[in-house]
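Peer 1: my questions are about this predicted structure, shown below with the sequence.
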Amino acid sequence: MGVKITATGHYLPPHVVTNDDLTVFMDTSDEWIQKRTGISQRHIAINENTSDLAAEAAKRILASRNMDATELDFILVATMTPDAQSPSTACKVQEKIGATKAFCFDMNAACSGFIFALSTAMHVMQSGSYQKGLVLGAETMSKIINWQDRSTAVLFGDGAGGVLLEQSAQNYFLAEDLHSDGTRYMSLTADEKAVLHPFQSDAPKGNQYLSMDGRGIFDFVSRNVPETIHQVLEKAACKKEDVSWVIAHQANRRLLEVLSKKVKIPLEKFATNIAQTGNTSAASVPILLDQMIQEGTIQIGSGETILLTGFGGGLTWGSIMMNI
């Protein structure tokens, strides 16, 4: 049973925060941020939560395919910033777009979330029981950021993106390679919740804000992500020259340069939008993919070979090789 991407879409909140805007309440500068990250601005949600961003992206995907939401069999949302622990963000998206027949759930693999969710959805569809489904990556990172901590606040933005999957006679997904390492979970944590009830008096306090070991994450990506890229190429029986584009999680411009050098794929093949969006966690890969399709850089149905790769908290990392 084949599976293919038939439509894409994304949504960025209209409120833009530039690096200069951050200098009003933070000891930083546009030069300092751009030199270390490649980021010049980010989009920040105002009176919108994760489900709102995801629903808008979903509506745009369906509109581009001229499809009604009632045709969807499932909605899968990758996010580390859900509206609530319950109900799932995916269920709220279902309600907002009227996808009355879809089953829905969230997945949290942090910045690798879209890669993990896309893999899961692909296998769900290969069972043959489902015809059409949405896979969304959506984040409001702004609500878990300490806006006085310049080591993290300058990095993140809000947004949502996704793809429509449909059954196909040909399988467009060539290979995948997914990994996790829970022994390094403390490298990136957010919105920790302590056990608190009247039967204990010494409960530890949770930490609402995102905390990140920047050097540790950089080293992890430099060592582990090139390996998964090599592995997915081998599994797909593809050469580096076969890859038209690498669409990697947009964490840091420097990291993209390191990955390009280590896997020996030209930097020109590493697509990027981090300057305009910042790090949007699970949303970064689908946002960038849709922007490239809207610009005509990538065309659905062209058969081009694209490598998607993500990495983030958990720790988690993984890659998918596919034809578009």
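Peer 2: Cool, the structure landed.
Peer 1: all contacts plus neighbour counts: C-alpha atoms, from now on.
Peer 2: Fine.
Peer 1: what about the nearest residue to residue 243 once chain neighbours are set aside, how many neighbours?
Peer 2: Nearest residue to residue 243, sequence neighbours excluded (Cα to Cα, 6 or more residues apart in numbering): residue 305, at 5.2 Å. Residues within reach of residue 305, counting by other Cα atoms under 10 Å, total 19.
Peer 1: contacting residues around the residue nearest the centre of the chain?
Peer 2: Most central in the chain under Cα atoms, centre = their mean is residue 282, positioned 2.2 Å from the mean C-alpha point. Going by Cα atoms under 8 Å, 6 or more residues apart in numbering, residue 282 touches 78-80, 109-114, 137-139, 249.
Peer 1: residue 62 should be in a helix, yeah?
Peer 2: Yes: the assignment for residue 62 is a helix, going by DSSP: H, G, I helix; E, B strand; the rest coil.
Peer 1: so who does it touch?
Peer 2: Per Cα under 8 Å, 6+ apart, neighbours of residue 62: 7, 68, 69, 164.
Peer 1: my read: the first one touches residue 67, true?
Peer 2: So that's residue 7. No: assessed by Cα atoms under 8 Å, residue 7 is found out of contact with residue 67, at 10.2 Å.
Peer 1: which one of those two has more residues nearby?
Peer 2: Each of residue 7 and residue 67 has its neighbours counted (other Cα under 10 Å); residue 7 has more, 21 against 12.
Peer 1: by contact count, what packs against whatever helix or strand the more buried one lives in?
Peer 2: Per DSSP states H and E: residue 7 is located in strand 2-11. Helices and strands touching strand 2-11, by 3 or more Cα pairs under 8 Å, 6 or more residues apart in numbering; DSSP states H and E, are helix 50-65, helix 113-126, strand 158-168, helix 284-295.
Peer 1: here comes the other one, which I'd like you to weigh against the first:
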Amino acid sequence: MPVAYSNVYLQSAGMFLPGSPVDNAGMDAYVAPLNRISGRIKQRILAENGIQQRYYAIDGAGQTVFSNTQMAAGAITETLALAGKTLADVGYLSSGSSGGDALMPGFASMIQGEMAAPPMETLSVHGVCAASVGAMQAAAMAVESGAHSLALSVASEMPSRLFKRSRFAAQDYNTDFDAHFLRWMLSDGAGAVLLGGPKALPQANGLRLKLKWTHQRSFAGDYPVCMQLGLTPDRSKSHLDFPAWGDAEAAGALSLRQDIRLLPHLFDVCIHEYADLAHKGWVPERGIDHFLCHYSSERFIPVVDDLLGKAQLSIPRERWWSNLAWRGNTGAASIFIMMSEFLQKEGKRLKAGDTVLCFIPESGRFTAGYMLWEVELNTPVNQALQANFPHKIAASETIANDALPDVSTIAAPHDPATAPQQLAPLLTELASIWQDYRSNVWRTPLLRRIRTRELQSGDYVRWMSHWIPQVREGSLWMREGAASLTGDYATLASLIDL
């Protein structure tokens, strides 16, 4: 279930992007194609992802200009300045990243040291894109509990160091597509948010953002690794298992990889999870006013849009906002950078009562992350602490006289877009049921043997011995059920094709 808040407000959001923006033509000075095939991959990927410029914390010679820690510190500095605060005012710091400059200690500790910050509570969340959600959720809970009056959460990524041409020398440039792919997708940057209680600073027009809830859920038990660094291409061996780092690099264990064949499943999983949240009442029935969607490529916009539509949860495209085209994909930092720029550019358009939904899908091993904010007038504290956002929004209005919709208009289950409006709540509920069913099936012994290529003929025979009787019994039950449908319900029998 999501974590709900009644006492957490956004004080400010800042970002740090290193150097000058780099356009597509200028990328080769930082991330050079490895060979002719690599060049063609670059053209194909850039044509699809919609990114026009990005930022790198390395120079043309591959030397580090800003470390990951320094970028995080830069984002924090801007965030504190926007709120008129200093590090001495903050008692909690959480960080989210796929990796700092050192394997240990934790990234948050390194940031604290870099800034010579006073003693404080810290937390380092290690992951990929949704690491920012985990870090911010921890910071929000620190404020909500009353343990800290102000809490900082920062996310920073620096993948450019992995993409230098020299990194692939040990492999003689014979790098597979999965390793080529992310070289043209990811870039560097950092973002941060400062959270506090109801005495928050007003945003544009005397408004402020209240955090309603955060939610993250991992599906690592349902799907194989999609994005990884540190394993061989077949994921059978860790880089730590090799005699020397050079051997690990030659085997491709130090190349950042993305299995693009799995990516379409990520959005399917995440939208089903969102449908489940809506069914349980966590999404306002009137819809979302501003949608900040972290997608790695513009190619996935119609995918997300279509899935939301099928779940009867469409968000009009004019309400979507993204800065992917001119800031690039900065992994865990993306959503904080997006929030910072959204408030700078669109803050004046916000009005009291508006909702802002942040959606963060993570492809590492499939995690769905969400944050819901609501715009409030910056009223006195006693008025601001009104009834908390209900955990269960009122259900849809009951159909008049409890009448069923005309059964002749019921669409097939696989085509919710053409179903009557009255069926929208049911279809949303079925989507969440399907999510749980699919997850449970994925972990059955039979599916596990199929995934690990251990399936034997005996396994198949045992499965059939259970499956065939169930089909026979189920078919008999369905015939009897269809035969019992008469009168107003007779039309339903025609939908059962036996």
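Peer 2: Received the coordinates, thanks. Bear in mind that the values here come from a model prediction, so they are computed numbers and not experimental data.
Peer 1: TM-score of the superposition?
Peer 2: Overlay of the two chains. TM-score (TM-score structural alignment, normalised by the length of structure 1): 0.88; 320 aligned residues with a Cα RMSD of 2.9 Å.
Peer 1: which one in structure 1 is aligned with residue 253 of structure 2?
Peer 2: Under the alignment (TM-score structural alignment), residue 253 of structure 2 maps onto residue 207 of structure 1.
Peer 1: could you verify my assumption that its match touches residue 146?
Peer 2: No: contact criterion Cα under 8 Å: residue 207 of structure 1 and residue 146 do not qualify, at 10.6 Å.
Peer 1: could you pull out the strands for the stretch 101-250 of structure 2?
Peer 2: 121-126, 150-157, 189-196, 207-218, 227-228 (DSSP state E, counting those that start in this stretch).
Peer 1: the second one vs structure 1, mean deviation?
Peer 2: I take that to be strand 150-157 of structure 2. Taken over the aligned residues, the distance from strand 150-157 of structure 2 to structure 1 averages 0.7 Å (mean Cα distance after the TM-score superposition for structure 1).
Peer 1: which other helices and strands does that strand contact?
Peer 2: helix 68-83, strand 92-97, helix 131-144, strand 189-196.
Peer 1: if I look at residue 458 of structure 2, how far off is residue 446 of structure 2?
Peer 2: 11 Å (Cα to Cα, to the nearest Å).
Peer 1: more neighbours, those two?
Peer 2: Neighbour count, other Cα under 10 Å: between residue 458 of structure 2 and residue 446, residue 446 has more, with 17 against 9.
Peer 1: you'd agree that one is in a helix?
Peer 2: Yes: checked against three-state DSSP, residue 446 of structure 2 lies within a helix.
Peer 1: wait, it touches residue 461, no?
Peer 2: No: using Cα under 8 Å, residue 446 of structure 2 is not in contact with residue 461, being 11.2 Å away.
Peer 1: quick revisit: could I get the strands of the stretch 101-250 of structure 2 as CSV with distance to residue 260 of structure 2?
Peer 2: Listed next are the strands of the stretch 101-250 of structure 2 as CSV, based on distance: least, Cα to Cα, whole Å:
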stretch, distance to residue 260 of structure 2
strand 121-126, 22
strand 150-157, 21
strand 189-196, 23
strand 207-218, 19
strand 227-228, 9
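Peer 1: ok, the residue mapped onto residue 280 of structure 1 from structure 2 - contacts?
Peer 2: Correspondence of residue 280 of structure 1 to structure 2, assessed by TM-score structural alignment: residue 330. Residues near residue 330 of structure 2 by Cα under 8 Å, 6+ apart: 156, 157, 158, 186, 187, 188, 189, 190.
Peer 1: what range in structure 2 does the strand holding residue 7 of structure 1 sit on?
Peer 2: Using TM-score structural alignment, strand 2-11 of structure 1 lines up with residues 7-16 of structure 2.
Peer 1: quick one: contacts of that stretch?
Peer 2: So stretch 7-16 of structure 2 is contacted by 71-72, 74-76, 78-80, 82-83, 140, 143-144, 189-198, 200-202, 208-211, 336-337, 339-340, 385 (Cα under 8 Å, 6+ apart).
Peer 1: try stretch 213-230 of structure 1
Peer 2: So stretch 213-230 of structure 1 is in contact with 177-178, 187-188, 255, 258-259, 262-263, 309, 311-312, 317-319, going by Cα under 8 Å, 6+ apart.
Peer 1: among these, which are in strands?
Peer 2: 177, 178, 188, 309, 311, 312, 317, 318, 319 (DSSP state E).
Peer 1: which residues touch the aligned partner of the second one in structure 2?
Peer 2: If I follow you right, that is residue 178 of structure 1. Residue correspondence to structure 2 (TM-score structural alignment): residue 178 of structure 1 is matched to residue 216. Contacts for residue 216 of structure 2 (Cα under 8 Å, 6+ apart) come out as 2, 130, 133, 134, 367, 368, 369, 370.
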